[in-house]
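[1] Quick one, what's the 3D model for this:
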Amino acid sequence: MAAHKGQHIIPACYLRGFIAAEAPIEHRGSKNYELGVYVNNKIVSQKWKMRGVNHEVFKKSWFYNISEPGNELHVEKSLSGIEGRYANSLKEIKKYSFLSEELKRDISCFVATMLIRTESFQANFQGAINTVVGWHKELSSDIVHHNEYAYGHENISRKLVVENTAQGILSKIGLSILVNRTSMPFITCDTPVLRRDTHSDEIAYLAGQGAHCKTEFTPNQIFPFFYMPLSAEMAVVSCGLIDHVPDENQYIECLDVDAIFKLNIMLASQSQKYIVSDRSTPFGNIEKNVSKRLQDSKPQQGVYANLYTCKNRYYFKVKDMTEIVDGIRLKISDLKTYRGIISDHDLSSIDIYVDGKPRRGMRQIELGNVNEDILEMEFVSKIKLGII
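    All right, here's what the predicted structure looks like:
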């Protein structure tokens, strides 16, 4: 068992995609110095340090072991096979090889695995399961039945890594390789898969502008967006707003440094402990500003609304909110947004956020009373219940 004590949370095969081109200045005279990756804390407030891909910072003791006698290393051994296929796939991608269905399947499998094998996902998911098990214990009068129930729910989060149900999502959407042609490299971190909802008016800011961006969708439609950097120059992107089908879209070149910067910032912002780069100055002369931005990162303060109509989406700041019968009354400050909503009669839903947290949501809505003089409007439910 001791031989499997230090298990990689972020696998060495993945980190090798970010190996530095040369050693730090103080070690460049050493013939035996082993190149590694540069590591910093999640707010980039320290000096970048080179660490080998097998350094302890990337490991945790017995992280994947399960409590099944004789089968403790089942997850660890299964991951070994997934990682081996990924290493071979990355070699082909770096050669700009044709993305065969088998290669895309192996990449999808690895991305899905990286999404759920992180320390944060494992802790949060298993913590939720353990809470449910605790409720079962409180409600169960049969201790034998409860023990069987509890045993069946042990290590579910770790077993989920092997089952890899998330792979099907990427396989269905399709994927492309985003090729970074800017002076800023892709960075990565201990939670290397970015997953967020996006809209047609945002995709060019995430994957660069070009023919690969679909234009037939309206801004009110929501699409899942997946992104995972593979190296400083290449990343996987998967989204229904990207045309993954044509052969010429297998490798998408991005010349927009703002898009690369945005992807880097979003990934760094979700980091739990550390950020990884292939160089000691990935952000160049703006690194101090990046560090300050990450340190000051917090949910958007104030009250904001996200409104969907039949064709559009409006995200705006709310000056004042009042609960009314079967709805809410909002006062805003932007005349253009106000007039856009008023003219966009077919409303769908609205969500209210206070200091970044969801506070109120309504579906099947319509406009109530409006007052342009003070930019005030009411959103009421089509189903009248007569309650506040």
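
[2] all contacts plus neighbour counts: C-alpha atoms, from now on.
    OK.

[3] And T198, how far from L307?
    14 Å (C-alpha to C-alpha, to the nearest Å).

[4] What of S269?
    26 Å.

[5] Would you map the helices across the stretch 201-350 of the chain?
    Using DSSP state H, counting those that start in this stretch, the helices found in the stretch 201-350 of the chain span residues 203-207, 257-269, 287-295, 335-343.

[6] Switch those helices over to a markdown table; also include distance to C13 and mean neighbour count.
    Output for the helices of the stretch 201-350 of the chain, formatted as a markdown table (distance: least, C-alpha to C-alpha, whole Å; neighbours: other C-alpha atoms under 10 Å):
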| stretch | distance to C13 | mean neighbour count |
| --- | --- | --- |
| helix 203-207 | 25 | 19 |
| helix 257-269 | 20 | 19 |
| helix 287-295 | 28 | 15 |
| helix 335-343 | 48 | 14 |
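
[7] I'd like the structure of this one too, to check against the first:
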Amino acid sequence: MYLSESARTVFAVLAATCTATRPQLAAGAGLSKPTVSSAVAELEAAGLAACSGTATGGTGRSAAVYALGPAAGAVLAVDLGPSRTLVRGCALDGTLLSERAGSRPDAAAVVSGVLAELPPGAPLRAVVVAVGDVTTRGREGGGERPATAKAGPVFDAMSVALPPGVPVHLENNVNCAALAELHEGAARGRDTFGYLRIGVGIGLGVVIGGQVLRGANHAAGEVARLPFPWDADREPRHEGLEAHLGAGSLLRRAAAAWQDADGPCPSTAERLFALADEGHPRACDVVGRHAADVGRLAAAATAVLDPGLIVLGGAVGSNPQLLPGVRAELARLSWPTEVVSSALGESGTVVGASRLAVARGIQTVTVGEREED
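    Predicted structure coming up:
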């Protein structure tokens, strides 16, 4: 299917605004009203736009209101987390069509469930899968090599559930969460910040000038690779910092510090933080030490990036009890930097992946067809 340049432009504006009249489309696209009228007719004929009602202006005259048509299709966003899978299906205007969650091994079934709930006949335009450790290994033949990820057999099984021929894009899960915080979370109104995720693993999403920084190998923010420990008597271990700051290590340190008089030792990070919230002395001490460690990582990031704002996310990092300790340690080691908790919590990754999927889907319509022609 071929679309004219003006139709592609109007489609992109309509997707961004959800609904619009022809004058509004003309203003948003920077095109004349006759050109927009021709483009709208072209989009209607292709099923990419449809009249959704009328609006009455100040003069009493009514104008047709347009929305995306059934042929515009949908996109899929998948947060393939370490233990949980969250999947969203969205229209190309960002409207949520379906959402399901399940365990990581059940990812294929969760994807199939969301696909079954999308509008019948709506083409799937793009899929974005958020995973850990996405890299692009250098350049090849003047272009970038395809992204790779340590997703394993679960990703392969999930891919089989997708319709054939649909573009699948891999994105770092921390970058997705940072993008979500930028547009819908704790970093709204800030175009430069760092999103520091502390959970089973660790990661840093870097946003500079409103854009996620990916780096030459798509590995920017892989703070798990920072040398740790770093002193004269011990050799740094591979991903030693992640091993030290991850949730598993936090619980091991809690177990090592726990005394019989402290009662049952917490077996989850959630229970440890709940005890600290109740004022349990040992839990408060363990959480305080962990906050100081996270504050040192925040200080390292601040020394390099000077982000002005650090957003703490992840299953452990988003807990508000970490804030005082992180802020104190960062203030002790670096210059004043605001530190806040994530506003989106564990949903941030799929929210960010949804935004990327919508952008990719629009691109499939407005750019992909031109490249095929």
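
[8] Work out the TM-score between the chains.
    Comparison of the two superposed chains (TM-score structural alignment, normalised by the length of the second structure) gives a TM-score of 0.24, and 150 aligned residues with a C-alpha RMSD of 6.6 Å.

[9] picking that back up, and the helices of the stretch 201-350 of the first structure: which comes nearest I156 of the first structure?
    Taking C-alpha to C-alpha, helix 257-269 is the member of the helices of the stretch 201-350 of the first structure nearest to I156 of the first structure, at 26.4 Å.

[10] so how many other residues sit close to V40 of the second structure?
    The local packing of V40 of the second structure (other C-alpha atoms under 10 Å) involves 25 other residues.

[11] what about H8 of the first structure, how many neighbours?
    Neighbours of H8 of the first structure using other C-alpha under 10 Å come to 23.

[12] follow-up on the earlier one: now the helices of the stretch 201-350 of the first structure in CSV, with distance to F379 of the first structure?
    Formatted as CSV, the helices of the stretch 201-350 of the first structure follow (distance: least, C-alpha to C-alpha, whole Å):
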stretch, distance to F379 of the first structure
helix 203-207, 29
helix 257-269, 32
helix 287-295, 35
helix 335-343, 11
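
[13] among these, which is nearest E378 of the first structure?
    For those, proximity to E378 of the first structure was assessed by C-alpha to C-alpha; helix 335-343 is nearest, at 10.6 Å.

[14] what's the closest of the helices of the stretch 201-350 of the first structure to H145 of the first structure?
    helix 257-269 (43.3 Å).

[15] I figured V127 of the second structure was touching S159, is that so?
    No. With contacts counted by C-alpha atoms under 8 Å, V127 of the second structure stays clear of S159, the gap being 9.9 Å.

[16] would you say A55 of the second structure is within a strand?
    Yes. Secondary structure of A55 of the second structure (DSSP: H, G, I helix; E, B strand; the rest coil): part of a strand.

[17] what sits against it?
    Neighbouring residues of A55 of the second structure by C-alpha atoms under 8 Å, 6 or more residues apart in numbering: T21, S62, A63, A64, V65.

[18] Swap in 10 Å and give it another go.
    A20, T21, R61, S62, A63, A64, V65 (C-alpha atoms under 10 Å, 6 or more residues apart in numbering).

[19] out of those, which are inside helices?
    Taking DSSP state H, every one of those sits outside helices.

[20] now do the same end-to-end measure for stretch 337-350 of the first structure.
    The straight-line separation of the ends of stretch 337-350 of the first structure (C-alpha to C-alpha) is 14 Å.

[21] Stretch 361-377 of the first structure now?
    By C-alpha to C-alpha, one end of stretch 361-377 of the first structure lies 16 Å from the other end.

[22] Stretch 135-153 of the second structure now?
    End to end - C-alpha to C-alpha - stretch 135-153 of the second structure spans 18 Å.
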